[in-house]
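**Q** coordinates only, sequence not included:
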């Protein structure tokens, strides 16, 4: 298979890179200091991204989106992984499960997201249900033509800035050959719906792109707020998780590339004992390891994106690329801190931010332990007699 970029892909990567370096990089320090993107800066970036045609690149062209395939989207995420996460996600790529919108939902939720007028957030994780997503307890009880929602969601990124919540809740139980199983349904819940309370959580990483608690207390929504059909919530979740894991890997690869460039520049110019520190094996070997790690991650991302376009990506393959890339960016940023020495942990230098931000990549979109469990279980299935 040939993973070389087409002329169109190269042009997009170059244009997006120029946009990121000009419009996003200059604001990273203020976002880090304030733990938020100032509203005027956020609005300016959104408007410029919209004018440049960078909004909703992952959505179908016939609906006004970019219509990009997964291989091209992986290159987009690779570029968008380089700036601050909070700034990167102002160039919005809406959650693709919104394509299941129907009827009035299309103009109320889907199209405003594609036009960059509304922002969504996806709410699955709960205090008692992180990696074990099927353990969620947030429930929706039918009451006439309405549903009454009660429960708590946790670690919901960008909920404080979102216009509405894509909520996965339990709507009953079904009898299965393996016993009774929860039935999951996805709802579209406006953040200003009575009974919804959003409380920010403080994180040491990805400042400005903050996790939140969402509390639902007797939140009443009409039946028309169900996305898709009642009971198919986990089908949506799985679709979201597969693409999310590959794109996270692309994001990590781009972040690692930026850190690698900074580390190489430092190693090639910083002198000690009469020569550059890159000439010492202790540093040079780190550079070699970082380069190999990044190359392998990129190849895994490209193959996984190609398989997504082909419709052949398996669950454990999605876990493989997520696991490797998320741990890779951790190794790369840790080596970068060591190469920069004391300056690597100074707040005046961005290396410490990349190091902190890299840590969460091994947790969200599935922990390293969960991915290893998925990979081993799926592989061993074929050996069981």
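**A** Alright, I've got the coordinates. Quick caveat, the model's predicted, so the values are computed rather than measured.
**Q** can we go C-alpha only for contacts and neighbour counts from here?
**A** Will do.
**Q** can you map out the helices along the stretch 251-385 of the chain?
**A** Using DSSP state H, counting those that start in this stretch, the helices assigned to the stretch 251-385 of the chain run over residues 281-310, 315-340, 351-359, 368-381.
**Q** Structure two is appended below for comparative analysis:
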């Protein structure tokens, strides 16, 4: 198993040999079905690399300890999954993409996407994925733009699970228009004084750190819209920061919040990179986040189809299993085709990101496809259960509630279509 000191790619090969699965259809060229939707976390995708399979199998062992009933309880009680987070920290997975030098595993987004899909697919859904989501891509700006002192100070505690971070970007009055952020940071000697607010800041109820983007140069004084924003990774000082939880549709186990801060003194030593370069810095992690969100959506889609397929075989009405009826069978089969197609796009986007491809069309397209197809799969799973699909004990209603989130965050499907229309199709800007 991976240690908190990280694992090399050679170690993933060794681990792979130790935990080779016994699922059918492993041999390429076989006529067996490679991915039976009713199996729990099957691990025989023929397109996965050895490293991806290794991650899949190792993560499956962890998440198998946390069944759907665990997540139902956390969702019902609005309780953060501390023990789940602790297990991932203990086994070194919180630093899967971070440098080995600081305790990470230094694997790619391709492996991280497998991890996030597997978490979600286990029944943990977006609650489980979101409890560790920030660790995967969040401190990429620190890795790329931080000083050596900052990396040594900031990265190991996060990887070890000693620190828990949240992300403060979106504001009530700006929404997705990040360049119009209004929260201010004014330099005062060795500190900055921050005033403003953020919204939809996940895990702020339990976090002790925050990566926050604020304006250090007023809008009227900048020459380009992308200038004037600065990024800080600092202590979440609750004597100066008011955190108010937002009651929401799904993912109740992981909190979303409105935060308000006034005269919050933050050390200049906690500023990442140059003053005014914050927007450029956070953009380095945006494509990675889209890929990870897409993988998490995929997991929900597969989890829903698994439950629907099993229910369709077991539920007998009018003397026959309901899965024998094409009215049940065909919508589920169609959803599997769509979700599997989205999966291929997601892992193409992940591979391109790991190879240094900087343009965002594949990451955006993957997020769009995965979110839309996963939502449809979850909806069809509820409908396939009939009245019991509305009951919490069958879990598919929780999947459906959570499947709404990837459709609207971290970017709406309309903005994705704008991006593709302008950057790929060459059409004029529509807004």
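**A** Okay, I see it. Just so it is clear, the structure is predicted and the values come from calculations on it, not from any experiment.
**Q** What's the TM-score once they're superposed?
**A** The TM-score (TM-score structural alignment, normalised by the length of the first structure) is 0.91; 377 aligned residues with a CA RMSD of 2.2 Å.
**Q** related to what we said a few turns ago, return the most buried member of the helices of the stretch 251-385 of the first structure.
**A** Counting by mean count of other CA atoms under 10 Å, helix 315-340 has the highest mean neighbour count of those, with a mean of 24.
**Q** so that one matches what in the second structure?
**A** With the alignment judged by TM-score structural alignment, the segment of the second structure matched to helix 315-340 of the first structure spans residues 360-385.
**Q** To residue 120 of the first structure, which of the helices of the stretch 251-385 of the first structure lies closest?
**A** Distance to residue 120 of the first structure, taken as CA to CA, is lowest for helix 351-359 among the helices of the stretch 251-385 of the first structure, at 22.3 Å.
**Q** tell me, that closest one lands on which residues of the second structure?
**A** Counting by TM-score structural alignment, helix 351-359 of the first structure sits on residues 396-404 of the second structure.
**Q** I figured residue 77 of the second structure was touching residue 251, is that so?
**A** No. The pair residue 77 of the second structure / residue 251 is not scored as a contact, 11.2 Å apart, by CA atoms under 8 Å.
**Q** Looking at those two, which one has more neighbours?
**A** residue 251 (26 against 11; other CA atoms under 10 Å).
**Q** which residue lines up with the more buried one in the first structure?
**A** The criterion is TM-score structural alignment: under it, residue 251 of the second structure has residue 206 as its aligned partner in the first structure.
**Q** ok so its match is a strand residue?
**A** No. Secondary structure of residue 206 of the first structure, determined by DSSP: H, G, I helix; E, B strand; the rest coil: coil, with no strand assignment.
**Q** Now do the same contact list for it.
**A** When contacts are counted by CA atoms under 8 Å, 6 or more residues apart in numbering, residue 206 of the first structure touches 84, 85, 86, 356, 357.
**Q** Identify the residue nearest the third one in space, chain neighbours excluded?
**A** Nearest residue to residue 86 of the first structure in three dimensions, chain neighbours excluded: residue 209, at 4.5 Å (CA to CA, 6 or more residues apart in numbering).
**Q** which SS class is that neighbour?
**A** Assigned with three-state DSSP, residue 209 of the first structure falls in the coil class.
**Q** my read: it touches residue 34, true?
**A** No. In this structure residue 209 of the first structure lies outside contact range of residue 34 using CA under 8 Å: 11.4 Å.
**Q** And the strands in the first structure, which stretches?
**A** Listed in chain order, the strands found in the first structure under DSSP state E are 120-123, 139-143, 146-153, 164-176, 179-190, 196-200, 212-222, 271-272, 275-276.
**Q** Residue 259 of the first structure: which of those is closest?
**A** Each of the strands of the first structure was checked against residue 259 of the first structure via CA to CA, and the shortest separation belongs to strand 275-276, namely 18.7 Å.
**Q** Fine by me, thanks again.
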